[in-house]
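> quick one: sequence plus predicted model below, questions after.
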Amino acid sequence: MRIATWNVNSVRQRLPHLLAYLKEEAPDALCLQELKCVDAAFPFAEVEAAGYAAAVHGQKGFNGVAILSKAPLEVVRGLPGDEADAQARYIEAVLPWGAGVLRLASIYLPNGNPAGTDKYAYKLAFMDRLAAHAKALLRFEEPLVLAGDYNVIPEPKDCFDPKAWAQDALFLPQTRARFRALLNLGLTDALRATTDAAGVYSFWDYQAGAWQKNNGVRIDHLLLSPQAADRLVSVEVDRRLRGDDKPSDHAPVRIELR
C-alpha cells in the first residue's frame, strides 16, 4: 500500500502536475490539501480517467481537502468537536486493504499566523479536536494514517533556520507541544521512524529563492497508528516536484506499507 500526501496549492492550477504524479508514482491513495475550490469545481473526470475515485470536501477560494483512491471509499467529512466550524480542513475515509481495512484522513491544519490572534486560537483548538478524535480512532486498533499539511515544524532540525521561525505559529512551543501530544497518544511520525537526519523538508516558500537555497521546512506529516507503523517499509519526499514549472510550494510525502 503506497500512500502519499500533498498540499497542491490549488488543484485546478496544479492539475497537470497531479495527473503526472498519479501516472508516475501510482500511489494507492493520495491525500490532497488546499484545493481552493468547491466540490463541483474539482476535476473529477480527469482524476477518474487516471484510475482514481475521489472524495472531496471543498471550499470556495481557500482550504479544501480530498482523498484519491484506487479502491472504493467510505467517507466522513469534517473534524468532530465544533459544529460551527465551516472550514473544509478534514476528510476521513475507510478503504479495503487485504482482509481488512485501512482508515485514512487528509488534514489541512490551520496556519495560525499571526500568533496571539483568533487565528492562532483556532489553530490550537483544531489541534485539540484532532487529538481527541485521534484518541477515539485509535480504539479501533486498525491501520490508521493521519496525513496532511499540519503547519507544524516539530523540531529545530525540521527547518533551515530555526531562529527565523522562533515567533511563527508553526514553531511556537504551544504548537509543538500539541503535536507531541498527538504522538504521545501512540502515533508514529512516519519519516522520523526511518531517519533522524536534519534538512529533510517538504515546503519551500516562493519568495527569496527559498527552493534554490534549500531554505525549507518540514510541515507535511503522516502519523501512523501502531497497526500501520508495524507495516511501514519506507518514506520518501518527492521533492523533485517542487522544481517543476509553476509548482506547488509543497512536495508530496509518500510512504509504503507492507
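Done, it's in. In this text the structure is predicted, and so the values were computed from the model without any measurement.
> C-alpha only now, for contacts and for neighbours.
Fine.
> neighbouring contacts of stretch 221-233?
5, 138, 141-150, 183, 186-191, 253, 255-258 (CA atoms under 8 Å, 6 or more residues apart in numbering).
> residue 10 against residue 37, yeah?
Yes - under the criterion of CA atoms under 8 Å, residue 10 makes contact with residue 37 at 7.4 Å.
> more neighbours: which of the two?
residue 37 (22 against 19; other CA atoms under 10 Å).
> not counting residues beside it along the chain, what's closest to that one?
Nearest residue to residue 37 in three dimensions, chain neighbours excluded: residue 60, at 4.8 Å (CA to CA, 6 or more residues apart in numbering).
> for the host helix or strand of residue 177, buried residues please.
Using DSSP states H and E, residue 177 sits in helix 173-184. Using 16 or more other CA atoms under 10 Å as the test for burial, helix 173-184 gives 175-176, 178-179, 182-183.
> check the residues you listed and tell me the two furthest apart.
175 and 183 (12.9 Å; CA to CA).
> follow-up on the earlier one: need the buried residues of helix 173-184 in a markdown table with distance to residue 223, can you?
Below are these laid out as a markdown table (distance: CA to CA, whole Å):
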| residue | distance to residue 223 |
| --- | --- |
| 175 | 16 |
| 176 | 15 |
| 178 | 14 |
| 179 | 10 |
| 182 | 9 |
| 183 | 8 |
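> tell me the one among these nearest to residue 133.
The nearest one, if we look at the buried residues of helix 173-184 relative to residue 133 and count by CA to CA, is residue 182, at 10.2 Å.
> against residue 150, how distant is the closest one?
Using CA to CA, to the nearest Å, one gets 12 Å for the distance from residue 182 to residue 150.
> please apply the same query to residue 91.
Applying CA to CA to residue 91 and residue 150 gives a distance of 14 Å.
> so between those two, which is more surrounded?
residue 91 (26 against 22).
> please point out which parts of stretch 137-147 sit buried.
Here stretch 137-147 shows 138, 142-147 as buried, counting by 16+ other CA under 10 Å.
> checking my notes, residue 23 in a helix, right?
Yes - counting by DSSP: H, G, I helix; E, B strand; the rest coil, residue 23 is found in a helix.
> count of residues packed around it?
Applying other CA under 10 Å, I find that residue 23 has 12 neighbouring residues.
> putting a second one here so we can go through both:
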Amino acid sequence: MKLATWNVNSLTVRIGQVEDWIKKSQPDLLLLQETKQENIKFPHEAISALGYHAIHNGQKTYNGVAIISRYELFDIQNNIPDFEDEQKRLIAATINTDYGKIRIVCVYVPNGQSVDSEKYHYKLDWLKHFTLWLKNEMVSFPDIIIAGDFNIAPQDIDCHDPEAWKNNILVSPKEREAFQKIIDLGLSDNFRVINPSEIQYSWWDYRMAGFRRNLGMRIDHILTNKNITDKTTNSVIDKEPRKSERPSDHTPVVIEF
C-alpha cells in the first residue's frame, strides 16, 4: 500500500499537478492540505474519473484538508471534537483493507507566525487538543496513520540552518515538545525511522531561491503506529512536483507498507 501527504497550497491552482502526480505515482491514499477552497468547489468529478473516492473539509481562501482514497471512507470526522475552531484543519476516516481497518488522519497544523504572536499560542493550544483527541482515537483504532503539514521540524537535521532559525517558529522548543508528545502516544516519525541520517526537506520558501539553494525544512510528516512502521518498506520525499511550473512550496512525502 502506498500513502502520500502533500500540502498543495491551493487545489484550484494545482489540480492539474495533483492529477498528473496521481496518474504517475498511483497512490492508494493521498492526503492534501491547504486546499483553500469550499467543499462545493472540491473537484470530486476529476478525482472520481481517476478511480478514487474523496472527502474534503474546506473553507474559502485558507486551510482545507482532504483524503483521496482507492478505498471507501467511513466514520468521517471533521475538526477536533470539543474544540471550537472555525479553521478547517483536520479530517479523518477509516478504510477497510485486506489486513483490517486503518484509521487515516489528515492534519494541517497552524503555522504560528512568530513565537511572540497570538497565532503561536493558538498553534500550541491546537496541538494540545489534537493530542488529547488522538490519544482516544488510538484506543479505538490500533492501526492508525496521521499525516500532513505539521509546521514543525522535529530535529536540527530537519532544518537547513538550525542556528539561524533558533527559537523561531517551526523549530521552537515548545513546538518540538508538542510534536514529541504526539510521538509518545505510541507513534513513529516514519521517514526518520527508515532514513535515520538523511538530510532531506519537504518545504522550501518561495523567497530567496529557497528550492534552488535547498534552504528547506522537513515539516510534512507521516506518523504510524508500530504495526505499520514495522511493515514499511519505503519512506521518501518526492521532490519532482516542486520543480514544476507554479509549484506548491511543499512536495509529497510518501510511504509504502
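Alright, I've got the coordinates. Not measured: the values here are computed from a predicted model.
> what's the overlap in contacts for residue 91 and residue 150 of structure 1?
Going by CA under 8 Å, 6+ apart, residues that sit against residue 91 of structure 1 and also against residue 150 are residue 107.
> which residues in the stretch 51-200 of structure 1 form strands?
Residue ranges of the strands in the stretch 51-200 of structure 1, as given by DSSP state E, counting those that start in this stretch, are 53-57, 65-69, 74-77, 90-97, 100-108, 144-149, 188-189.
> reformat the ones you listed as a markdown table; add distance to residue 119 of structure 1.
Shown next, in a markdown table, are the strands of the stretch 51-200 of structure 1 (distance: least, CA to CA, whole Å):
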| stretch | distance to residue 119 of structure 1 |
| --- | --- |
| strand 53-57 | 21 |
| strand 65-69 | 19 |
| strand 74-77 | 22 |
| strand 90-97 | 17 |
| strand 100-108 | 14 |
| strand 144-149 | 17 |
| strand 188-189 | 25 |
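> ok, which of those comes nearest residue 219 of structure 1?
Of the strands of the stretch 51-200 of structure 1, nearest to residue 219 of structure 1 by CA to CA is strand 144-149, at 6.0 Å.
> which secondary structure elements does that closest one contact?
For strand 144-149 of structure 1, the packing partners by 3 or more CA pairs under 8 Å, 6 or more residues apart in numbering; DSSP states H and E come out as strand 2-7, strand 29-33, strand 100-108, strand 220-224, helix 226-229.
> so which elements touch the longest one?
Yep, that's strand 100-108 of structure 1 we're talking about. Judged by 3+ CA pairs under 8 Å, 6+ apart, the packing partners of strand 100-108 of structure 1 are strand 29-33, strand 65-69, strand 90-97, strand 144-149.
> would you list those in a markdown table and tack on distance to residue 23 of structure 1?
Output for those, formatted as a markdown table (distance: least, CA to CA, whole Å):
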| stretch | distance to residue 23 of structure 1 |
| --- | --- |
| strand 29-33 | 12 |
| strand 65-69 | 13 |
| strand 90-97 | 21 |
| strand 144-149 | 21 |
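> residue 161 of structure 2: how many residues sit nearby?
Around residue 161 of structure 2 there are 13 residues (other CA under 10 Å).
> neighbouring contacts of the helix holding residue 177 of structure 1?
124, 127-128, 131, 134, 152-155, 169-170, 189, 223.
> if we go to 7 Å?
124, 127, 131, 152, 154, 169 (CA atoms under 7 Å, 6 or more residues apart in numbering).
> can you flag which of these belong to helices?
124, 127, 131 (DSSP state H).
> make a markdown table from the residues you listed and add distance to residue 33 of structure 1 and neighbour count to it.
What follows is these, written out as a markdown table (distance: CA to CA, whole Å; neighbours: other CA atoms under 10 Å):
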| residue | distance to residue 33 of structure 1 | neighbour count |
| --- | --- | --- |
| 124 | 19 | 19 |
| 127 | 17 | 20 |
| 131 | 19 | 19 |
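> out of these, who's nearest residue 201 of structure 1?
For these, the nearest to residue 201 of structure 1 is residue 127 (21.7 Å; CA to CA).
> so what corresponds to that closest one in structure 2?
Residue 127 of structure 1 maps onto residue 127 of structure 2 when the alignment is built from TM-score structural alignment.
> got a list of what that match touches?
residue 178.
> ok, it to residue 234 of structure 2 distance?
From residue 127 of structure 2 to residue 234 of structure 2 the distance is 28 Å (CA to CA).
> got the contact list for the residue positioned nearest the centre of structure 2?
Residue closest to the average C-alpha location in structure 2 (CA atoms, centre = their mean): residue 148, at 0.7 Å. Contacts for residue 148 of structure 2 were tallied using CA under 7 Å, 6+ apart; they are 5-6, 31, 33, 106-108, 220-222.
> surely residue 96 of structure 1 is in contact with residue 102?
Yes - between residue 96 of structure 1 and residue 102 there is a contact under CA atoms under 7 Å: 6.2 Å.
> the two: which is more packed in?
Using other CA under 10 Å as the criterion, residue 96 of structure 1 and residue 102 rank with residue 102 on top: 17 against 13.
> trace the more buried one over to structure 2, please.
In structure 2, residue 102 of structure 1 lands on residue 102 (TM-score structural alignment).
> apart from its neighbours in sequence, what residue is nearest the aligned residue in structure 1 for residue 167 of structure 2?
Using TM-score structural alignment, the equivalent of residue 167 of structure 2 in structure 1 is residue 167. Among residues not flanking residue 167 of structure 1 along the chain, residue 115 sits closest, at 7.7 Å (CA to CA, 6+ apart).
> could you check how far the one you found is from residue 107 of structure 1?
As judged by CA to CA, residue 115 of structure 1 and residue 107 of structure 1 stand 21 Å apart.
> neighbour-wise, which of these two wins?
Counted by other CA under 10 Å, residue 115 of structure 1 and residue 107 do not tie: residue 107 has more neighbours, with 31 against 16.
> residues contacting the more buried one?
By CA under 7 Å, 6+ apart, the residues touching residue 107 of structure 1 are 33, 65, 89-91, 147-150.
> go with 6 Å
89-90, 148 (CA atoms under 6 Å, 6 or more residues apart in numbering).
> want to throw these into TSV with distance to residue 21 of structure 1?
Below are those laid out as TSV (distance: CA to CA, whole Å):
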residue	distance to residue 21 of structure 1
89	23
90	22
148	17
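> now, among these, which is nearest to residue 249 of structure 1?
Once CA to CA is applied, the member of those that ends up nearest residue 249 of structure 1 is residue 148, at 14.1 Å.
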